[in-house]
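*Asks:* Fold the following.
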Amino acid sequence: MKKPEVSVRAIPGWVIVLTLFGVLYLTGLHTEVVGQVQRLLLASGLKNAGVPEPVSAAGTETTATNHAAVVGAGFKLTDLNGTTINFASLRGKVVFLNIWATWCPPCVAEMPNIQRLYEKVGSDKIAFVMLSVDKGGPEKVQKFIQKKGYTFPVYLPASQFPQELYSNSIPTTFIISPEGEIVAKQEGMAAYDTPEMREFLKSMVR
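*Replies:* Predicted coordinates:
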């Protein structure tokens, strides 16, 4: 007796989609695939990060942004080489702080854009802090960063997370003034390599 042939066309579409997603999830590729799709959204310009008005030449804010408490007192960070620094040591610099994780697709999506911003700003008065919340030590994070070829500074928390930096989602990005106050916050992915953002960061440099 001839065995019945199974046609691919006879398989319901939802079965194929679920199988595809299952394979991507089991192989760990789902983060990359979703990140690539979201990266296309960023490239469209629809998710550019908003920025407050630049500071004036005299160094005062031209808008009432946040006159919040100084951020990160006592907070410690560890870089990928195991060196611990005090967040307070960045006082006097503009800080671009991005909270992310390797398993987070929108984090993966916005990283190339942040890398370009980092390369273009090029000031020792502007500190980039790419703060990973991955668990299990720096090895996984270091492997990810090396694979991607990113050169911005990457850290992991080495003490209790400051309340001021809590967020309901990642990625979340904070821009902190040289005085240690949060002047901008973006929850969710965004495109940061824009003329407006570059100008805003440079405008706060003392």
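*Asks:* Could you use CA atoms for every contact and neighbour count after this?
*Replies:* Will do.
*Asks:* residue boundaries of the strands in the protein?
*Replies:* Assigned by DSSP state E, the chain shows strands spanning 76-79, 84-86, 94-100, 126-132, 154-157, 172-176, 182-187.
*Asks:* okay, these in CSV with distance to Q36 and mean neighbour count next?
*Replies:* Output for those, formatted as CSV (distance: least, CA to CA, whole Å; neighbours: other CA atoms under 10 Å):
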stretch, distance to Q36, mean neighbour count
strand 76-79, 27, 20
strand 84-86, 33, 15
strand 94-100, 16, 22
strand 126-132, 20, 22
strand 154-157, 21, 22
strand 172-176, 19, 22
strand 182-187, 19, 18
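*Asks:* Redo those strands as TSV? Include distance to L18.
*Replies:* What follows is the strands of the chain, written out as TSV (distance: least, CA to CA, whole Å):
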stretch	distance to L18
strand 76-79	39
strand 84-86	44
strand 94-100	27
strand 126-132	30
strand 154-157	35
strand 172-176	30
strand 182-187	30
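*Asks:* Proceed likewise with the subsequent sequence, for comparison:
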Amino acid sequence: MSNKNFSMKDVYGWLVMIAVFGLLYLTGLHTEVIGQVQRLLLATSLFRPELPEENPEVPTDNTTMVGQDFLLQSLDGQESFRLESLQGKVVFINFWATWCPPCIAEMPNIQSLYEQVRSDKITFLMVSLDEDPAKALRFIEKKGYTLPVFRPASPLPKEFITQSIPTTIVLSPEGKLIVHKEGMADYDTQEFRSFLLHLSE
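*Replies:* Next comes the predicted model:
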């Protein structure tokens, strides 16, 4: 087999590519870059959250809220509350981390959804799984997001445990788990907005 077509130009090209990827990893920008590529995938409409076939009729005979004892704390540690305090509202919960490219990819759409449907009947909880809450806080401030961000202050309820992040959960006002979506999705759609608004009626 001949290697006549292999040249120093090929070696140079590979070295440049390795250097670029190495620089991205050393600076921590690889997550942002991969996230932006995945954001382009979200724009294809292939990553829509699966909703119940029809708007669910939620039973009201059992008043126990899913994950009611789950304790959340603000990133600065100044505020904490249990999930049960939100019973009576639709609760949109997103588990994410700054090191997770698909989390970064879907966050602008979640911010847009939040701006369009938030009300006293619909609550958003972005739950950071970063070990260092200050890192999550810096990320949110840098991006200019206004989403309310918290961290777990107790173990995750068994109903929320997931094999991957991002994971998004929607609870009905009665405290029932309606949506449990693992992986990234585009939630800023008319269908999903209508779904949340209908649940909150």
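*Asks:* TM-score of the superposed pair?
*Replies:* Comparison of the two superposed chains (TM-score structural alignment, normalised by the length of structure 2) gives a TM-score of 0.88, and 191 aligned residues with a CA RMSD of 2.0 Å.
*Asks:* Count the neighbours of the residue mapped onto A185 of structure 2 from structure 1 for me.
*Replies:* Aligned counterpart of A185 of structure 2 in structure 1: A190 (TM-score structural alignment). Other residues within reach of A190 of structure 1, judged by other CA atoms under 10 Å, total 28.
*Asks:* give the contact list for A190 of structure 1.
*Replies:* Taking CA atoms under 8 Å, 6 or more residues apart in numbering, we find A190 of structure 1 in contact with L42, K47, N48, A49, E110.
*Asks:* A158 of structure 1 now?
*Replies:* Contacts of A158 of structure 1 (CA under 8 Å, 6+ apart): F75, K76, L77, T78, T84.
*Asks:* And it, what's its match in structure 2?
*Replies:* By TM-score structural alignment, A158 of structure 1 lines up with A153 in structure 2.
*Asks:* Check R9 of structure 1 too.
*Replies:* Aligned partner of R9 of structure 1 by TM-score structural alignment: K9.
*Asks:* Just the closest of the contacts of A158 of structure 1 to G180 of structure 1, please.
*Replies:* Closest approach between those and G180 of structure 1, by CA to CA: F75, at 12.5 Å.
*Asks:* So that closest one sits against T84, correct?
*Replies:* No. If you go by CA atoms under 8 Å, F75 of structure 1 and T84 don't touch, sitting 10.4 Å apart.
*Asks:* circling back: could you check how far the match of R9 of structure 1 is from V16 of structure 2?
*Replies:* Separation of K9 of structure 2 from V16 of structure 2 (CA to CA, to the nearest Å): 11 Å.
*Asks:* Look at those two and report which has more neighbours.
*Replies:* V16 (12 against 9).
*Asks:* how about the helices in structure 2?
*Replies:* Per DSSP state H, structure 2 carries helices over the ranges 8-27, 30-42, 101-117, 133-143, 190-199.
*Asks:* could you dump the ones you listed to TSV with distance to K176 of structure 2?
*Replies:* As requested, those are exported to TSV (distance: least, CA to CA, whole Å):
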stretch	distance to K176 of structure 2
helix 8-27	41
helix 30-42	28
helix 101-117	20
helix 133-143	28
helix 190-199	11
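*Asks:* Buried deepest among these, which one?
*Replies:* Mean neighbour count (mean count of other CA atoms under 10 Å) peaks for helix 101-117 among the helices of structure 2, with a mean of 20.
*Asks:* got a list of contacts for that helix?
*Replies:* Taking CA under 8 Å, 6+ apart as the rule, helix 101-117 of structure 2 contacts 31-39, 42, 96-98, 124, 145-147, 165-166, 183-189, 193, 196-197.
*Asks:* and of the contacts of A158 of structure 1, the nearest to Q163 of structure 1?
*Replies:* Of the contacts of A158 of structure 1, the one sitting nearest to Q163 of structure 1 (CA to CA) turns out to be F75, at 10.3 Å.
*Asks:* what lines up against that closest one once you look at structure 2?
*Replies:* Match for F75 of structure 1 (TM-score structural alignment): F70.
*Asks:* contacting residues for its match?
*Replies:* By CA under 8 Å, 6+ apart, the residues touching F70 of structure 2 are R82, L83, E84, P152, A153, S154, P155, L156, P157.
*Asks:* State the distance from it to N94 of structure 2.
*Replies:* 14 Å.
*Asks:* Spatially nearest residue to the most centrally placed residue in structure 1 (excluding sequence neighbours)?
*Replies:* Closest to where the C-alpha atoms of structure 1 average out (CA atoms, centre = their mean) is N98, at 4.2 Å. Nearest in space to N98 of structure 1, with sequence neighbours left out and distances taken as CA to CA, 6 or more residues apart in numbering, is T173 at 4.3 Å.
*Asks:* Trace that neighbour over to structure 2, please.
*Replies:* Match for T173 of structure 1 (TM-score structural alignment): T168.
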